[in-house]
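S.K.: the sequence and its predicted three-dimensional model are supplied below.
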Amino acid sequence: MGSEQQEVMGSPVLARRRHLLDEALAQADIRINGDRPWDLQLHREAALDEILARGSLGLGETYMLGDWDARALDQFFARILRADLTRLVRPWRNALRLLRSYLVNLQSRRRAFEVGERHYDLGNDFYKAMLDRRMVYSCGYWRAGAEDLDQAQEAKLDLICRKLGLQPGMRLLDIGCGWGSLVSYAAEHYGVECVGVTVSREQQAYIRERYADLPVTVHLQDYRNLDQKFDRIASVGMFEHVGHRNHRTFMKVAKRCLAPDGLMLLHTIGKNQRHSATDPWIERYIFPNGELPSTGQIGDAADRLLVCEDLHNFGSDYDHTLMAWHANFERNWSQFADRYGERFYRMWRYYLLSCAGAFRARHIQLWQWLFSDRLEGGVARVS
């Protein structure tokens, strides 16, 4: 292999030997030390071997260490995923991770609160600076003509309420209620009594303080312990933490808690292929024990329990949402730099922009499923 000397942004870079990643990235029209926003700027040559050997985990960890950069990470990842460069990850690594997910219940009751402690409890002030005014940590609905993040999230909340056909006096259960965005909106605008469950102490404290004047109750509780009847159930951005070994259990809990003629809306990120492993970098650094479902897995879980009345995909809206979160994160980072440090900054930036690229490439999806309990003979009224 020969060596090459390039000039990037008017500054010369050190000569280096061509690497196998040069050829691989070229398939996605990405150049190492190129001058375009999506090109990879290399700061440590040995990082290329680590990326090739360890795939996604190596790519993310070398970025966190500052070994490489890309001015537009979102574009970098959209190109990688459209070109399906993930196939270059060593197959045996994915096979071992898939086998582990089938042998071990990574989302057991014992592990249920781990994601709350490590991710959602980072600090309410941190998420308040990144999210919209209602603190919605899920995909906004931009197709209703929303002009900013606040409008997109309120449009999504209202869409959910309308799909559920909420009426004054109903009881709504929100499984994985976050910072109370849906329960507060439903109570304010639709006159319903709301109960939320979360695995985050920070979220519970926030809801109790902010919405003390609303008919909203929040419990720090694993969803598997739910055993009350509700007219309507929603779960927004929580099913990604359930895991395929527990999908059926989740649906049984929903059926147990759903009143006759009830409806449940399930809002979840999803994957295109049933048998695919969770991205190892995302699982290690962002969402421990997370696992995206496929359409087939969700359908299997609901089989003979609930009826799918509607399925709505607006995954491309998540790209827009994540870019808005990233803009807020960058704008407000100075408030948190001393607390979290440079490594966290690079990790969080990588998380937001890599996910934006994944949705842009349609590598992952966002679905809203509407289920009824019609198998019991009721007649669901779906608006």
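M.R.: Structure received.
S.K.: CA atoms for contacts and neighbours, from now on please.
M.R.: OK.
S.K.: all helices of the stretch 251-383 of the chain, in order?
M.R.: All helices of the stretch 251-383 of the chain, identified by DSSP state H, counting those that start in this stretch, fall at 280-285, 295-302, 316-332, 337-360.
S.K.: any chance of the ones you listed in a markdown table, with distance to Thr198 and mean neighbour count too?
M.R.: Shown next, in a markdown table, are those (distance: least, C-alpha to C-alpha, whole Å; neighbours: other C-alpha atoms under 10 Å):
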| stretch | distance to Thr198 | mean neighbour count |
| --- | --- | --- |
| helix 280-285 | 20 | 18 |
| helix 295-302 | 21 | 17 |
| helix 316-332 | 22 | 20 |
| helix 337-360 | 23 | 18 |
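S.K.: of all the ones you listed, which lies closest to Gln107?
M.R.: Each of the helices of the stretch 251-383 of the chain has some distance to Gln107 by C-alpha to C-alpha; the shortest is helix 280-285, at 12.2 Å.
S.K.: which secondary structure elements does the closest one sit against?
M.R.: Other elements packing on helix 280-285 under the criterion 3 or more C-alpha pairs under 8 Å, 6 or more residues apart in numbering; DSSP states H and E are helix 47-64.
S.K.: mind giving me the packing neighbours of the helix it packs on?
M.R.: Checked by 3+ C-alpha pairs under 8 Å, 6+ apart, helix 47-64 has helix 280-285, helix 337-360 packed alongside it.
S.K.: who touches Asp222 in this structure?
M.R.: By C-alpha atoms under 8 Å, 6 or more residues apart in numbering, the contact set of Asp222 is 109, 112-113, 197-199.
S.K.: which one (most neighbours) among those residues?
M.R.: Among these, Thr198 has the most neighbours (other C-alpha atoms under 10 Å), with 25 neighbours.
S.K.: that one and Asp67: what is the separation?
M.R.: Distance of Thr198 to Asp67, computed by C-alpha to C-alpha, to the nearest Å: 37 Å.
S.K.: may I have the secondary structure class of Val195?
M.R.: Three-state assignment for Val195 (DSSP: H, G, I helix; E, B strand; the rest coil): strand.
S.K.: try this one next to it:
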Amino acid sequence: MNLPTLDTQKTVFDERSSSHRFVADLLKQADIAINGHRPWDIQLKAPGVIDSALSRGNLGLGESYMNGDWDAKSLDQFFYRLMRAQLHQRIRPTQLVYHSLRSRLLNRQNAKRAWEVGEKHYDLGNEFYAAMLDKRMTYTCGYWKDAATLDDAQEAKLDLICRKLDLKPGMRVLDIGCGWGSFMAYAAEHYGVECVGLTISKQQAEFGKRLMKAGLPVEFRLQDYRDETEQFDRIVSVGMFEHVGRKNYREYMEVANRCLKEDGLFLLHTIGKNLSTTSTDPWIDKYIFPNGELPTLGRVTDAAEGLFVVEDVHNFGADYDKTLMAWHKNFEANWAQFKEQFDHTFYRMWRYYLLSCAGAFRARETQLWQFVLSKQGVVGGYERVS
């Protein structure tokens, strides 16, 4: 007779525990089975996963995945079902109370801390992001309305922004959080404008020098947005507001107002969440975007009150699902060239990041908004572009 190993004994105990039964019943509501045979079923490979998830939420679930303690063949489908059934809203881990209070009480996105996300996330290396992103290195949601490829979707998004801003040759445009300069390069090439971009990533600023050497009228400034004082015909901010934080939303809008000419337009492109009562995801905060925070629609408009007129709001959050899945496909296809630079834990962390976020957008748990704002309202009305 073969005696079970210690790990097997623990697994058997887990399956009989009240927490295991509770989670199994909960997951059934999302059509997810523990150790089932479908691509979205969770496969437990070590004890303690369930208790870690119950006590520490997504932080515990994510770290268990990074350690290889559980898996799902189709991680994006697992998270889609989990979030579509709102199961994550029904479990409130007590150990995350501190994280929630810290997010509400502290200004985690002040000028000193604002540089942390650049160092930890965006400075992973230009080569790494070039292998994952489109040819222009656009690290924000693509616009898939008439697009079949990632390159097409990103160019369609960049052109959509240019048309919404009604760009004309000779205009000067400020890009707050310019990334690798994909918008600035596209706008300069196709619409004849001059651009100034702000970034807190040294790697992005270095990459920007290549665009300037190519003769494009673009300038990269390695500085915090709060330090900008010049005025511009247009302002754009794509995928940066997620790093601003609620305690700084008003100041951010005041900076944009200060830097925009009286007859100018400001396009704000940001991920958003549905509920103001939810706090920052602790796993994303720890491993992906330090000090990040998703706004709600109300918090954006409250911050703009008295400073801007909201001319247009466009939600194409479902397109972020397709974008993230395309990034994941590129990441997997090119992983071999980065195995020496990053370890297997990083590989699982990055998969978890891309695929869990794809599931969240697919479930419509998170949104993607583009706002068009003016200082006093466009005379005669703003003509919507799509």
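M.R.: Everything's here; your move. Since the structure is predicted, the reported quantities are computational estimates derived from the model, not experimental observations.
S.K.: follow-up on the earlier one: mind putting the helices of the stretch 251-383 of the first structure into a markdown table with distance to Val8 of the first structure?
M.R.: Formatted as a markdown table, the helices of the stretch 251-383 of the first structure follow (distance: least, C-alpha to C-alpha, whole Å):
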| stretch | distance to Val8 of the first structure |
| --- | --- |
| helix 280-285 | 29 |
| helix 295-302 | 44 |
| helix 316-332 | 24 |
| helix 337-360 | 22 |
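S.K.: follow-up on the earlier one: from the contacts of Asp222 of the first structure, which single one is nearest Asp150 of the first structure?
M.R.: Distances from Asp150 of the first structure to the contacts of Asp222 of the first structure, taken by C-alpha to C-alpha, are shortest for Thr198, at 22.9 Å.
S.K.: about what we covered before: and the helices and strands packed on helix 47-64 of the first structure: which comes nearest Pro215 of the first structure?
M.R.: Closest approach to Pro215 of the first structure among these (C-alpha to C-alpha): helix 337-360, 33.8 Å.
S.K.: packing partners for that closest one?
M.R.: Judged by 3+ C-alpha pairs under 8 Å, 6+ apart, helix 337-360 of the first structure is in contact with helix 47-64, helix 73-82, helix 316-332.
S.K.: got the contact list for it?
M.R.: 60, 63-66, 73-79, 81, 282, 285-286, 315-316, 318-320, 322-323, 325-326, 364-365.
S.K.: equivalent range in the first structure for stretch 276-295 of the second structure?
M.R.: Across the first structure, the stretch matching stretch 276-295 of the second structure (TM-score structural alignment) is residues 274-293.
S.K.: likewise for stretch 124-140 of the second structure?
M.R.: Going by TM-score structural alignment, stretch 124-140 of the second structure sits over residues 122-138 in the first structure.
S.K.: can you tell me the distance between the two ends of that stretch?
M.R.: Span of stretch 122-138 of the first structure from end to end, C-alpha to C-alpha: 17 Å.
S.K.: buried residues of that stretch, list them for me.
M.R.: Buried residues in stretch 122-138 of the first structure, counted by 16 or more other C-alpha atoms under 10 Å: 127-132, 134-138.
S.K.: most widely separated two among those residues?
M.R.: Most distant of those, by C-alpha to C-alpha, are Ala129 and Ser138, 15.1 Å apart.
S.K.: who's in contact with Lys120 of the second structure?
M.R.: Going by C-alpha under 8 Å, 6+ apart, Lys120 of the second structure touches 288-290.
S.K.: now swap in Ala259 of the first structure and tell me
M.R.: Residues near Ala259 of the first structure by C-alpha under 8 Å, 6+ apart: 229-232.
S.K.: what about the residues you listed, which are in strands?
M.R.: Mapping those onto strands (DSSP state E) picks out 230-232.
S.K.: which one of the residues you listed is nearest to Trp38 of the first structure?
M.R.: Nearest to Trp38 of the first structure among those is Arg232, at 44.7 Å by C-alpha to C-alpha.
S.K.: so what corresponds to that closest one in the second structure?
M.R.: Under the alignment (TM-score structural alignment), Arg232 of the first structure maps onto Arg234 of the second structure.
S.K.: now swap in Tyr350 of the first structure and tell me
M.R.: Counting by TM-score structural alignment, Tyr350 of the first structure lines up with Tyr352 in the second structure.
S.K.: distance of the residue nearest the centre of the first structure from Ile364 of the first structure?
M.R.: Centroid-nearest residue in the first structure, with C-alpha atoms, centre = their mean: Ile269, separated by 6.1 Å. Ile269 of the first structure is 7 Å from Ile364 of the first structure, where distance means C-alpha to C-alpha.
S.K.: same deal with Gly58 of the first structure?
M.R.: Distance, Gly58 of the first structure to Ile364 of the first structure, by C-alpha to C-alpha: 21 Å.
S.K.: same question for Leu164 of the first structure.
M.R.: Separation of Leu164 of the first structure from Ile364 of the first structure (C-alpha to C-alpha): 25 Å.
S.K.: between these two, which one's more packed in?
M.R.: Shown here are Leu164 of the first structure and Ile364; by other C-alpha under 10 Å, Leu164 has more neighbours (24 against 21).
S.K.: ok, and the closest non-adjacent residue to that one?
M.R.: Nearest residue to Leu164 of the first structure, sequence neighbours excluded (C-alpha to C-alpha, 6 or more residues apart in numbering): Leu263, at 6.2 Å.
S.K.: per the alignment, name the residue of the second structure opposite the one you found.
M.R.: Matched by TM-score structural alignment, Leu263 of the first structure corresponds to Leu265 in the second structure.
S.K.: out of the helices and strands packed on helix 337-360 of the first structure, flag the one nearest His189 of the first structure.
M.R.: Evaluated over those, closeness to His189 of the first structure peaks at helix 316-332, with 23.4 Å, by C-alpha to C-alpha.
S.K.: confirm for me that the residue nearest to the centre of the first structure is in contact with Leu366.
M.R.: Yes. Ile269 of the first structure lies in contact with Leu366 (C-alpha atoms under 8 Å); the separation is 4.4 Å.
S.K.: anything in contact with each of these two?
M.R.: By C-alpha under 8 Å, 6+ apart, the residues touching both Ile269 of the first structure and Leu366 are Gly315.
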